[in-house]
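> Pasted the sequence and its predicted model underneath.
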Amino acid sequence: MAIEFTKYHGLGNDFILIDNRSSSTPVITPEEAIKLCDRHFGIGADGVIFALPGENNTDYTMRIFNSDGSEPEMCGNGIRCFADFVADLEGESRNKDKYQIHTLAGVMTPQLMADGQVKVDMGLPWLLAGEIPTTLANADEKVINHTLEVAGKSWDVTCVSTGNPHCITFVEDVAAIPLETIGPKFEHHPVFPQRINTEFVEVVRRDYVKMRVWERGAGITLACGTGACATLVAGVLTGKCDRTATVELPGGPLLIEWADDQRLYMTGPAEKVFAGKL
């Protein structure tokens, strides 16, 4: 079977996009996705994203397999690539610049902007321990500046779910964090029953922070959209950030806003790299 694909990236967080509109089931398995994501023996990517038929009156359904074969609820950089991808699939028949996308984290709304950026309504953040989930606090409590012992060191952490679970810790020098060794220890810590994405954040100004991320199921990536949103929320909750800020990732910046209606908005690029056939 031949499968056409398009390679995209959002700030270096890269994906294989597959037109899956003819079926409500992904056309490849998680095991096959692992092989495709291999950067030496496959195409190379942080994940494989499928554009499936919409559910519950949405335009499309988005599913994603990480490079380790696991399936996350959502992906912030991925959904910007997804929006650009489906707009390209529609071609001349396209009659809108905003889409309702069904995901495992709920309905997300990306909008293609005139300047080529994609702005996504990411919905409401989830703040209670039971929603994230984590056992750092009672299920109906928020986790703000809780102490967590990891690798023999105490870290002050704030936990937020933006569809995916995130643990954010603020540090003096984000470049000095040994991400490749400390990241897995956070991800698999027993207080996170569904594992965790971890963001290490350096506050430069209240409207500008630097962030590095260890992603659950993908490891070190150049950017994480849901993580950037969670970082801003954590910054506001801890009094370190304004409600709108630029989050600088290794792959580039994202503009994040936690609006007065409590909804999160993320604006950033999505870039097509190449297309091919499996």
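Thanks, I have it.
> hey, let's count contacts and neighbours off CA atoms from now on
Will do.
> isn't there a helix covering I79?
Yes. The assignment for I79 (DSSP: H, G, I helix; E, B strand; the rest coil) places it in a helix.
> Now name the helix or strand holding the residue nearest to it when sequence neighbours are not counted.
Spatially, and ignoring its direct neighbours in sequence, I79 is nearest to P110 (7.3 Å; CA to CA, 6 or more residues apart in numbering). Assigned by DSSP states H and E, P110 belongs to strand 106-112.
> The stretch 1-150 of the chain: strands as residue ranges?
4-10, 13-19, 47-53, 60-66, 101-103, 106-112, 118-123, 146-150 (DSSP state E, counting those that start in this stretch).
> With mean neighbour count as added columns, please give these in JSON lines.
Output for these, formatted as JSON lines (neighbours: other CA atoms under 10 Å):
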{"stretch": "strand 4-10", "mean neighbour count": "21"}
{"stretch": "strand 13-19", "mean neighbour count": "25"}
{"stretch": "strand 47-53", "mean neighbour count": "25"}
{"stretch": "strand 60-66", "mean neighbour count": "25"}
{"stretch": "strand 101-103", "mean neighbour count": "23"}
{"stretch": "strand 106-112", "mean neighbour count": "20"}
{"stretch": "strand 118-123", "mean neighbour count": "22"}
{"stretch": "strand 146-150", "mean neighbour count": "14"}
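> which stretch among these comes nearest R263?
For the strands of the stretch 1-150 of the chain, the distance to R263 is smallest for strand 118-123, at 4.9 Å, taking CA to CA.
> Test my guess that M266 contacts G225.
Yes. M266 lies in contact with G225 (CA atoms under 8 Å); the separation is 7.4 Å.
> Which one's more surrounded, those two?
Just comparing M266 and G225: by other CA atoms under 10 Å the higher neighbour count belongs to G225, 29 against 23.
> sorry, back to before: packing partners for the strand holding P110?
The contact analysis (3 or more CA pairs under 8 Å, 6 or more residues apart in numbering; DSSP states H and E) places strand 106-112 against helix 76-90, strand 101-103, strand 118-123.
> Residues in contact with it: which ones?
58, 79-80, 83-84, 97-102, 118-123, 163 (CA atoms under 8 Å, 6 or more residues apart in numbering).
> can you do 6 Å?
By CA atoms under 6 Å, 6 or more residues apart in numbering, the surrounding residues in contact with strand 106-112 are 97-101, 118-122.
> just how off-centre is that strand within its chain?
Mean C-alpha position of strand 106-112 versus that of the full chain (CA atoms, centre = their mean, to the nearest Å) differs by 13 Å.
> Put this next to the first one:
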Amino acid sequence: MTLPFVKMHALGDDFIIIDRRGLDDPITAQIARRLGNRHTGIGFNQLAVLLDCDDAAARVKFWNANGTALQACGSATRGVADRLMHEAGSDSIVLRTDRGLLTCTREAGRRVSVSMGPPSLEWAAVPLAEALDTLDLPLEGRPAACSMGNPHCTFFVADILAVDPAVAGPELEQHPLFPAGTNVHFVQVLNRGHIRLRIWERGGGVPLGSGTCCCAAVVNGIRRGLLDSRVQVQCDGGTVRVDWDGQGAVVLTGSVEPVMQGNAYVF
């Protein structure tokens, strides 16, 4: 079977889009793993599959490169929105994900904003293995946790360069406190409107950036009283903006760029 795809990236956070509107959905965990392999496949951090939807421009399903499904992906959502806004000749579009209906808009300079929905702050929604204060977890470094449709754990550090996510991240991802695993981020607050972020991504390793991780890091920083409601998030691959008023939806804004298109062969 041949699957046409488009590959894009958001500040180095790369993903592919497979448009199956009007067709069946053939993607399985095995196929996602095969396509995600950077040596024998296309290679990506996430895969977005577009499907028909009655109440939005498309329904979007997400896969990690290791074949696990996920509910949310801020970078791939912006990439899908960019393409479908071009297709529709519009500066706004609504997509349906497992997080619900997400409104996306075009900004200047090939930037796309997506309203990612409100964060989940209760322990059972993250999820945690037991009832704990998600703002102060009983782990060394006293991280905070929340969910953006996927679990996140945020450590605030004095020197981001003193932390290697590839060393600290894997054990934390699989810590018993997180029954579904977790994304792990390390944040240095540069000022109330600017943070430096490095990431260990659940099921993906160390990416150059991650939309949901940027959102969750800002949410936890605002909850800690460290940040204002608009924050520039500097990742290894570049900078995005996150807005959150402390109550409603988190809005993620950043650039997306096409990389290539082609046909993937799956058997």
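Great, that's in hand. Note that this is a predicted model, so its numbers are computed, not measured.
> Let me see the TM-score of these two.
For this chain pair, the superposition-based TM-score is 0.94 by TM-score structural alignment, normalised by the length of the second structure; 264 aligned residues with a CA RMSD of 1.5 Å.
> how big is the offset of the strand holding P110 of the first structure relative to the second structure?
Its matched residues in the second structure lie on average 1.5 Å from strand 106-112 of the first structure after superposition (mean CA distance after the TM-score superposition for the first structure).
> Please report the distance of the equivalent of the residue nearest to I79 of the first structure over in the second structure from A48 of the second structure.
P110 of the first structure maps onto C104 in the second structure when the alignment is built from TM-score structural alignment. Distance from C104 of the second structure to A48 of the second structure, counting by CA to CA, to the nearest Å: 16 Å.
> repeat for G149 of the second structure
15 Å.
> Over to R241 of the second structure?
Distance of R241 of the second structure to A48 of the second structure, computed by CA to CA: 22 Å.
> ditto for G193 of the second structure
31 Å.
> again with V250 of the second structure
21 Å.
> ok, now T97 of the second structure?
For T97 of the second structure, the distance to A48 of the second structure - CA to CA - is 10 Å.
> now R110 of the second structure
Taken as CA to CA, the span from R110 of the second structure to A48 of the second structure is 20 Å.
> S154 of the first structure - how many residues pack around it?
11.
> repeat for the one 4 residues further on
Close neighbours of T158 of the first structure, defined as other CA under 10 Å, add up to 27.
> And it, what's its match in the second structure?
Checking TM-score structural alignment: T158 of the first structure goes with A144.
> Quick check: nearest residue in space to its match, chain neighbours excluded?
Using CA to CA, 6+ apart and skipping the chain neighbours, the partner closest in space to A144 of the second structure is L135 (4.4 Å).
> what does A218 of the first structure give?
S67 (5.6 Å).
> What is the neighbour count of that neighbour?
25.
> To A137 of the first structure, which of the helices and strands packed on strand 106-112 of the first structure lies closest?
strand 118-123 (23.8 Å).
> how far apart are the closest one and its match in the second structure?
Strand 118-123 of the first structure versus its aligned partner: 0.8 Å mean (mean CA distance after the TM-score superposition for the first structure).
> now for that strand, which elements pack on it?
Contact analysis of strand 118-123 of the first structure by 3 or more CA pairs under 6 Å, 6 or more residues apart in numbering; DSSP states H and E lists strand 106-112, strand 264-268 as its packing neighbours.
> Indicate which one of these is closest to R39 of the first structure.
strand 264-268 (24.8 Å).
> Other residues contacting the next helix or strand after the closest one?
Downstream of strand 264-268 of the first structure, the next assigned helix or strand under DSSP H and E is strand 271-277. For strand 271-277 of the first structure, the external contacting residues (CA under 6 Å, 6+ apart) are 3-9.
> Just give me the closest of those to H40 of the first structure.
The shortest approach to H40 of the first structure among those belongs to K7, at 15.6 Å (CA to CA).
> ok, the closest one - contacts?
By CA under 6 Å, 6+ apart, the residues touching K7 of the first structure are 15-16, 273-275.
> one more time with 7 Å, if that's ok
15-17, 272-275 (CA atoms under 7 Å, 6 or more residues apart in numbering).
> Please apply the same query to V233 of the second structure.
By CA under 7 Å, 6+ apart, the neighbours of V233 of the second structure are 194-197, 214, 239-241.
> Quickly name whichever of those residues is closest to L139 of the second structure.
For those, the nearest to L139 of the second structure is L197 (19.5 Å; CA to CA).
> does the closest one really touch V184, like I thought?
No. Counting by CA atoms under 7 Å, L197 of the second structure stays clear of V184, with 10.4 Å between them.
> Quick one: the residues in the second structure that stretch 191-206 of the first structure pairs up with.
Residue span in the second structure matched to stretch 191-206 of the first structure, by TM-score structural alignment: 177-192.
> got the contact list for the matching stretch?
Stretch 177-192 of the second structure has contacts (CA under 7 Å, 6+ apart) with 127-129, 151-160, 169, 173-174, 195-202, 226-228.
> Inside strands: which ones of the residues you listed?
151-156, 195-200 (DSSP state E).
> what about the helices and strands packed on strand 106-112 of the first structure, which gets the closest to V150 of the first structure?
helix 76-90 (26.8 Å).
> Quick one: list the elements packing against the closest one.
Here helix 76-90 of the first structure touches strand 4-10, helix 225-237, going by 3 or more CA pairs under 7 Å, 6 or more residues apart in numbering; DSSP states H and E.
> Between strand 208-215 and whatever helix or strand comes next after the longest one, find me the angle.
Right, helix 225-237 of the first structure. As assigned by DSSP H and E, the chain's next helix or strand after helix 225-237 of the first structure is strand 244-249. Computed by axes from the mean of the first three to the mean of the last three CA atoms, to 10 degrees, the angle separating strand 244-249 of the first structure from strand 208-215 equals 50 degrees.
> Just tell me the aligned range of strand 244-249 of the first structure in the second structure.
Residue span in the second structure matched to strand 244-249 of the first structure, by TM-score structural alignment: 230-235.
> ok, now which ones touch the aligned partner of T212 of the second structure in the first structure?
By TM-score structural alignment, T212 of the second structure lines up with T226 in the first structure. The contact partners of T226 of the first structure, by CA under 7 Å, 6+ apart, come to 75-76, 162, 164.
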